[in-house]
Each structure stands twice: as structure tokens, then as C-alpha cells.
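Asks: got a predicted model here, sequence first, then my questions.
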Amino acid sequence: MKLFYMPGACSLAPHIVANEAGLNVELIKVDGKSKKTEADQDFLSTNPNGYVPALVLPDGELMTEASVLVQYLADQKPETGLMPKAGEMARYRVQQWLAFVSTELHKAFGPFFRPDTPEATKEANRAHLNKRLAYVDQKLEGRSYLMGDAFSAADAYLWTVLGWARHVGFDLSPFANIQRFIGTVAARPAVQQALREEGLA
């Protein structure tokens, strides 16, 4: 399998899950501006949408979308518990969190990375994020991870998105449980490995 990534982008989430599951994944770095890989290949020929993550399976099949890739990779090693079994309520809870992170947090951070975003839009998104993060913070009360004591694919995605806060000047200090969560996840060996492999540690 080949995972196309940009350092620190949402592709970090499937990268972490692959490491947690002990999967052998070839990492291919993509330049966000030129859309070229380190080998000077045209990334758009792999994913015409031009964004990461993109996962190419051994048979050449292409998969995209961080929330889907973390599930697919976790399911390759079901014994890890990164994704609970199909039919179990716990699986739907993890999927619920993945959808929440994707639609309520990931998308809301996007405008902060675009230089032409009006200040009014940033303010609206900041208010939205504060409201949603207050919800996450409350749900993390007394828990190490979103599902309790067990690390899941949703935690990898949440942690990745929360990491963007410091790059856009978003203040997470009001959220004590989120700050604790960030530290807990950061200490995991598979996470540290992913950061080293992306040149972020």
C-alpha cells in the first residue's frame, strides 16, 4: 500500500493508524503547491482532486478521505481494536466521532489556512470551533480517549486536527480535557514514529 501525505495534514491520521496497526505502508510525500511527489511525479495523476490523504492499494485501487482511510486501515488488523467490530454499537460510536471531526472540526479549520479568508469568516469559524470543542472537552471528562480507555481510529483523526490549532493561533487553553488528551496521544510510540517519519519531531 502507498500512502500519499503532506506533513501534518489530515493524512497524518491514517499514517498514525497504520503505525498503530503495524501495517507496512509506503509513504510518499506530496508538495501541496506543485502537486508533485518527492520523485517529481504528478500527484494529480493519482488523485485528480489534488489533496491528501490518498491510499493506493496493491491492486492499484485508489481510496481517499481521511475518515474512510483510518477505518479501512484499522480493519486490516481487527485484533487491534482500532475499529470495533461491525454490528457493535461501539463501531457506530467511533464512526459518529469520525463524522463529527470531519464535518464540525476539520472543515472549520480550513478557512484559517487560506490567506484570502475574510476576517469575519474567521471569527464565525472561531466561534463555531469554540462551541464544538467545548462539547469534545466535556465528552473527554474522565476519559483518556473518545471511547474511554481504548485508543481508536477516531482519536488519531481528532488529535491530528487539534494539532492545527497552534499553527493558526487558535487558543485551546480553555479546554483542559482536550489539552490532556493531546498530551496522552502524543506520548504513544506509534504517534511519535509517525511524527518522525513526516519530519515533524
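Replies: Looks like it came in fine. Residues are numbered from 1 along each chain as shown.

Asks: only C-alpha atoms for contact and neighbour calcs from this point on.
Replies: OK.

Asks: same for the helix ranked longest in the chain, what does it pack against?
Replies: In the chain, ranked by residue count with DSSP state H as the criterion, the top helix is helix 119-139. With contacts defined as 3 or more Cα pairs under 8 Å, 6 or more residues apart in numbering; DSSP states H and E, helix 119-139 has these neighbours: helix 107-109, helix 176-186.

Asks: in JSON lines: those helices, plus mean neighbour count and distance to Leu57.
Replies: Output for the helices and strands packed on helix 119-139, formatted as JSON lines (neighbours: other Cα atoms under 10 Å; distance: least, Cα to Cα, whole Å):
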{"stretch": "helix 107-109", "mean neighbour count": "18", "distance to Leu57": "27"}
{"stretch": "helix 176-186", "mean neighbour count": "18", "distance to Leu57": "27"}
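
Asks: for comparison:
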Amino acid sequence: MKLYYAPGACSLADHIALIETGERFDVEKVDLKAKRTESGADFTAINPKGYVPALGLEDGTVLTENIAVLSYLADRAGSLLPDNGMRRWRVLETTAFVSTEVHKNFKPFFSPDADDKRKAEARDILDKRFAYLNERLGDRDYIVEDEMSIADCYLFVTLRWAKEVAKISLPARLDAYYARLKERPSIRKAMETEGIA
């Protein structure tokens, strides 16, 4: 497998998940503005959508979109997403919430033409989403029950954006959760490979 990523982008979640699963894989950095891979390939020939993540599979097919890639990796490795039961659905529910209600609201912080008003509106929404997740986390180490899941991989990335890009103060439990996850070996290794702090 090969993960196409941009440093610190949402593909970091997939990078973390790949390390967590213990699967063998390669990575290739993508310049999202130029739409070129580090080896010089036209990234739009790999993923016509032009954004990461993109996961090249052994049979030559390419899988895109975070929820699909994360679920595929978890099912393939038999970890990070339970086979069945309510915990499986809670992990998928939380992963979808991170994708649709948290990730999308960072758009103004990555858009060069976004004004302060749009950023302030996004901050207000994100504050509410993080307050909900803070309550949902409670006193657990992970966002869904007591084991690392794909939801944690994805949530970590958005919390990093909150701190590093949007300068949002996280609620106390969520902030402590972020600090704990940042010390996890898979996360440290993924960030080191991508050259981000």
C-alpha cells in the first residue's frame, strides 16, 4: 500500500492508523497546490479529486476519503474498529462527526481569501463541537470507550489544527487527551515522518 499525504493535512489520520495497524506501507508526499507528488507524478492522475488522502492498493486501485480509508485500514488489520456491536457504530458515528462537523469548519483557516468574520464564525462553531466532544470524552483515555480507534486518529488531527492553525483553546479534558495522544508512538512517528511538530 502507498499513502499519498500532505504534511499535517487530514491524511495524517490515515498515516497514524497505518502505523497503528502494523501493516507494511509506503508514503509519498503531495504538493496540493501544484498537484504533483514528491516523485514528480501528476497527482490528479492518481486522485482526480486532487486532495489527500489517497491510498494506493496492491491491485492498483486507489481509495480516497478519510472515512473510507480509515475504515478499510481498520477492517483489513482487524484493529481500530470493532467487527460488530454498538461500539463499532459509535466509532463510525464519531468518525463521521469529526469529518462532517469538525473538519469542514476549518475551511476558513486554510483558505487564503477567508476574512476575519468567517474565521470568527468558524471558531464559534468549532467551540461548540469541541465542547460536545469534551463532554463525550468524559474521563476516558479515548473518544469511544477504552481503546484507540479510527475516531481518535481523525480527532487528533483536528485538535492539532485547533491548536496550531486556528489558535482555539480546547476544553480541559480534550486538551489533556490531545497531549496524551501526541505522546503515542504511532502519532510521534507519523508526525516525524511528515516533518511536523
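Replies: Perfect, thanks for sending it. These figures come from a predicted structure and were not determined experimentally.

Asks: equivalent range in structure 2 for the longest helix of structure 1?
Replies: With TM-score structural alignment applied, helix 119-139 of structure 1 matches the range 116-136 in structure 2.

Asks: now the helices and strands packed on helix 119-139 of structure 1 as a markdown table including distance to Glu26 of structure 1?
Replies: Output for these, formatted as a markdown table (distance: least, Cα to Cα, whole Å):
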| stretch | distance to Glu26 of structure 1 |
| --- | --- |
| helix 107-109 | 27 |
| helix 176-186 | 22 |
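
Asks: so which of those helices gets nearest Leu27 of structure 1?
Replies: helix 176-186 (20.3 Å; Cα to Cα).

Asks: distance between the closest one and the chain's centre?
Replies: The chain centroid and the centroid of helix 176-186 of structure 1 are separated by 15 Å, computed with Cα atoms, centre = their mean, to the nearest Å.

Asks: can you tell me what part of structure 2 that helix aligns to?
Replies: Under TM-score structural alignment, the match for helix 176-186 of structure 1 is residues 172-182.

Asks: where along structure 1 do the strands fall?
Replies: 2-5, 26-29, 54-56, 62-64 (DSSP state E).

Asks: hey, where'd the helices end up in structure 1?
Replies: 12-21, 66-75, 89-100, 107-109, 119-139, 153-162, 165-168, 176-186, 189-197.

Asks: now those as CSV including distance to Leu27 of structure 1?
Replies: CSV is the format used below for those (distance: least, Cα to Cα, whole Å):
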stretch, distance to Leu27 of structure 1
helix 12-21, 8
helix 66-75, 14
helix 89-100, 23
helix 107-109, 25
helix 119-139, 31
helix 153-162, 17
helix 165-168, 24
helix 176-186, 20
helix 189-197, 9
